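Peer 1: what shape does this take:
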Amino acid sequence: MSELSPKEIGHRLKAFRLGSKYSTEEIAAKIGISRAALYRYEKGDPPKLETLEAIAELFGVSLPSLMGVGVEYISSAISFFERMRQNEAESEQLSVMFGLVSYLLTTDDFDKYLEISIKEGLPEELQGDPDTMRRIADVLAVLEERKKVYKQRKPSMVNLASATNLEQFMRSGFVGTFDLPEDVLNERRAAARHEVEHVITLLEEQPIGVQIGILVDSVPSTHFQIFRQSDRSTLCLSPYKLCHFPNVRLGVGMLTSAPEALDLHQQMVTELWGRALKGRRAADHLRKMIEDCK
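Peer 2: Below is the predicted model of the structure:
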């Protein structure tokens, strides 16, 4: 893996800061620098090695992970989605394998129901907890920024989605818990159906740069995305779930630019894309699925 630029290290500093439990002022005070200096490092000014070591220790990550040497392991959803945002902001092409379509292609209503289902799925002791609410708001803000950047830049995208997962989504509805009144469940199922109808629209209209394949057989349980930039490619493996029974609290995400990992996952994308339904055939399959779920 090639040596990273100070700008890339700055990206990682920002992502880990956002995912930490400390404010900017607390981080600066604990490592003995000014808040302005911390922001300069995030923008690409190279920090001293001892400063990086202190930051890594404070964030509870290894120095190689902080510097992006080898594999980045990220246990915070905020940090993980921020790293995705940073990579998407510089990517020319994305290959996406998630259970549903990429979050970047979802409707604005998706964000509304995602927030509701995340909060209603919290354990009782975290319901209304200020720190938990703040972290959920931070996750949603990063996700919203990801979608905003995608709409501005429009990198090309190859997106593989599972027909089985889309059907499960429609049958359960956009929910975070099982014990909801029937009228609420009907509303959430309608919201899920609206998202699948949006996928049908994308399949039929085929927007420039967006290719969607619907898989009707078994699919990998691991969610991953490949970011292709002019000078490098990066693979991310995600433990998080953004649909019915969402999870943005627990898991360890991974990012790597290791050639073997990239090649193996690209081979998987190529193989699955060849088997996927596309265009009108995919749209007809989903339309029949909607009728069967009513």
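
Peer 1: okay, CA-based contacts and neighbour counts for the rest of this
Peer 2: OK.

Peer 1: contacts for stretch 31-51, please.
Peer 2: Residues outside stretch 31-51 that contact it (CA atoms under 8 Å, 6 or more residues apart in numbering): 5-14, 24-25, 28, 54-55.

Peer 1: widest-spaced pair of these?
Peer 2: Using CA to CA, the two most remote members of those are 5 and 25, lying 25.5 Å apart.

Peer 1: residues touching the most centrally placed residue in the chain, list them.
Peer 2: Central residue of the chain (CA atoms, centre = their mean): residue 81, 5.1 Å from the mean position. Taking CA under 8 Å, 6+ apart as the contact definition, residue 81 lies against 139, 142, 143.

Peer 1: which ones are touching residue 200?
Peer 2: Applying CA under 8 Å, 6+ apart, the residues contacting residue 200 are 282, 283, 286, 287.

Peer 1: before we compare anything, build this one as well:
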Amino acid sequence: MSVQYEEIGKRLRAFRLGSGMSAEEVARRIGISRTAVYRFEKGEVVKIEALTGLADLLNVSLATLLGVEIEYIPSAVTYFERLRQLEAEANQIIVLAGPISFLLASDDFHEALERLLKESVPEGADHRDRTLADIDRIVEILHERKRNYLARRPTVVNLMSAHDIVRLLRSGFVGQPFVPPDDLEERRARARREVIHFIDLIESEPIGIQVGLITGTLPHTSFQIFRKGDSKTLSISPFRLGEQPNIRLGVATITNTSEAILLHEGIVDQMWREALKGREAANYLRGLLEAVDRENGHLGG
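Peer 2: I've put the predicted structure just below:
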């Protein structure tokens, strides 16, 4: 097995960001220079002794850093940084990730995201200050992901769930159990605008974007497949943005194993065959909007 130092460096950076430690602190705690830490993260050769020390410090297995097994990722910061790295080189991205695909979401959604994530952290949560600081880092990473996508425009295949869309329209973008009625109306209005954004996206049929709407039940766990030439990477995640967000609890996984990728590609193929597309998908979403509007006692404009 050839050692891919650049990939090791990417994982090192992601897990360091997830740990909340600066390069200076990492260097001090394992007895190397800050410059050495940055060199390692850029993909320069790292001695196995230093790599073992970094793995112990970052509370990650050496196998995960080397990329010889599944990457297990308990930190949303680490996970979204790894997505940023994968997206920066992917030619195609297949997305099944809740009602809203982050890369295709509107600017309005992006502007509201930080507030939504922070309100999802309960007042009595363990390590609340650390989690709020993590959200600042997550938002920075997400902005960078969006910039990279707009600059590169890889092909995106996005699968959406009609069930998730209805739940989003009914509850709105909320990160806590109870929201004042006036505020709830604004959250629902924001969700409605986001669904209209996706209707417009579907109807405009932009080059490089394919959207499929599933009317049946979908897996609750989101996943993405990144294709770069002949190379494929699968990510599976419990972390959610937007509707009922979760950036606190769960373990994501990233793998290049052929069995896992083939099984998930089979799921994608089946869902894509069953999905509504184009004008049919847009009309179905409009019907969902009208139905939820009637539930709420008003007609949307």
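
Peer 1: still on that earlier bit, ok, the contacts of stretch 31-51 of the first structure vs residue 71 of the first structure, which is closest?
Peer 2: residue 12 (12.4 Å).

Peer 1: need the nearest residue in space to that closest one, chain neighbours excluded.
Peer 2: Residue nearest to residue 12 of the first structure in three dimensions, not counting chain neighbours: residue 66, with 6.1 Å by CA to CA, 6 or more residues apart in numbering.

Peer 1: residues of the helix or strand harbouring the one you found that come out buried?
Peer 2: Element membership for residue 66 of the first structure, per DSSP states H and E: helix 63-67. Across helix 63-67 of the first structure, burial judged by 16 or more other CA atoms under 10 Å covers 63, 65, 66, 67.

Peer 1: repeat that for stretch 39-58 of the first structure.
Peer 2: 39, 41-47, 52-56.

Peer 1: contact partners for the closest residue to residue 153 of the first structure other than its chain neighbours?
Peer 2: Using CA to CA, 6+ apart and skipping the chain neighbours, the partner closest in space to residue 153 of the first structure is residue 89 (7.5 Å). Residues counted as contacts of residue 89 of the first structure (CA under 8 Å, 6+ apart) are 149, 150, 153.

Peer 1: run the last query once more with 10 Å
Peer 2: Shown in contact with residue 89 of the first structure (CA atoms under 10 Å, 6 or more residues apart in numbering): 83, 146, 149, 150, 152, 153, 154, 155, 227, 229.

Peer 1: just residue 246 of the second structure next, same as before
Peer 2: Residue 246 of the second structure neighbours (CA under 10 Å, 6+ apart): 76, 117, 120, 121, 175, 238, 239, 240.

Peer 1: just give me the match in the first structure for it.
Peer 2: Using TM-score structural alignment, the partner of residue 246 of the second structure in the first structure is residue 247.

Peer 1: gap between its match and residue 85 of the first structure?
Peer 2: 18 Å (CA to CA, to the nearest Å).

Peer 1: buried residues, stretch 222-234 of the second structure. List them.
Peer 2: For stretch 222-234 of the second structure, using 16+ other CA under 10 Å, the buried residues are 222, 223, 224, 225, 226, 227, 228, 232, 233, 234.

Peer 1: and residue 226 of the second structure, how close does it get to residue 85 of the second structure?
Peer 2: 11 Å.

Peer 1: let me fix that, I meant to ask about residue 209 of the second structure.
Peer 2: 20 Å.

Peer 1: check residue 151 of the second structure too.
Peer 2: From residue 151 of the second structure to residue 85 of the second structure the distance is 14 Å (CA to CA).

Peer 1: residue 98 of the second structure now?
Peer 2: For residue 98 of the second structure relative to residue 85 of the second structure (CA to CA), the value is 21 Å.

Peer 1: please apply the same query to residue 241 of the second structure.
Peer 2: 18 Å.

Peer 1: and residue 279 of the second structure, by the same measure?
Peer 2: 34 Å.

Peer 1: got it, and residue 157 of the second structure?
Peer 2: 19 Å.

Peer 1: and the two? Which one has more around it.
Peer 2: Neighbours of residue 157 of the second structure and residue 85, each counted by other CA atoms under 10 Å, are more numerous for residue 157; the result is 20 against 17.

Peer 1: mean shift between the helix or strand hosting that one and the first structure?
Peer 2: For residue 157 of the second structure, the host element (DSSP H and E) is strand 155-161. Compared with the first structure after fitting, strand 155-161 of the second structure has a mean deviation of 0.7 Å; criterion: mean CA distance after the TM-score superposition for the first structure.

Peer 1: what residues does that strand touch?
Peer 2: 90-101, 103-104, 149, 207-219, 224-227, 268, 271-272, 275-277.

Peer 1: doesn't residue 170 make contact with residue 295 of the second structure?
Peer 2: Yes: using CA atoms under 10 Å, residue 295 of the second structure is in contact with residue 170, at 8.7 Å.

Peer 1: who has more neighbours, these two?
Peer 2: Between residue 295 of the second structure and residue 170, residue 170 has the larger neighbour count (other CA under 10 Å), namely 21 against 11.

Peer 1: roughly how far does the more buried one sit from residue 46 of the second structure?
Peer 2: Taking CA to CA, one finds residue 170 of the second structure at 52 Å from residue 46 of the second structure.

Peer 1: and what of residue 12 of the second structure?
Peer 2: 11 Å.

Peer 1: what about residue 110 of the second structure, neighbour count?
Peer 2: 16.

Peer 1: how far away is it from residue 145 of the second structure?
Peer 2: 12 Å.

Peer 1: next one: residue 270 of the second structure
Peer 2: For residue 270 of the second structure, the distance to residue 145 of the second structure - CA to CA - is 28 Å.

Peer 1: so for the two, which sits in the more crowded spot?
Peer 2: residue 145 (22 against 11).

Peer 1: name the nearest residue to the more buried one, ignoring sequence neighbours.
Peer 2: residue 84 (5.2 Å).

Peer 1: residues contacting that neighbour?
Peer 2: When contacts are counted by CA under 10 Å, 6+ apart, residue 84 of the second structure touches 14, 78, 141, 142, 143, 144, 145, 146, 148, 149.

Peer 1: if we use 8 Å, what do you get?
Peer 2: In this structure, residue 84 of the second structure makes contact with 141, 142, 144, 145, judged by CA under 8 Å, 6+ apart.

Peer 1: again, but for residue 5 of the first structure
Peer 2: Here residue 5 of the first structure is in contact with residue 44 (CA under 8 Å, 6+ apart).
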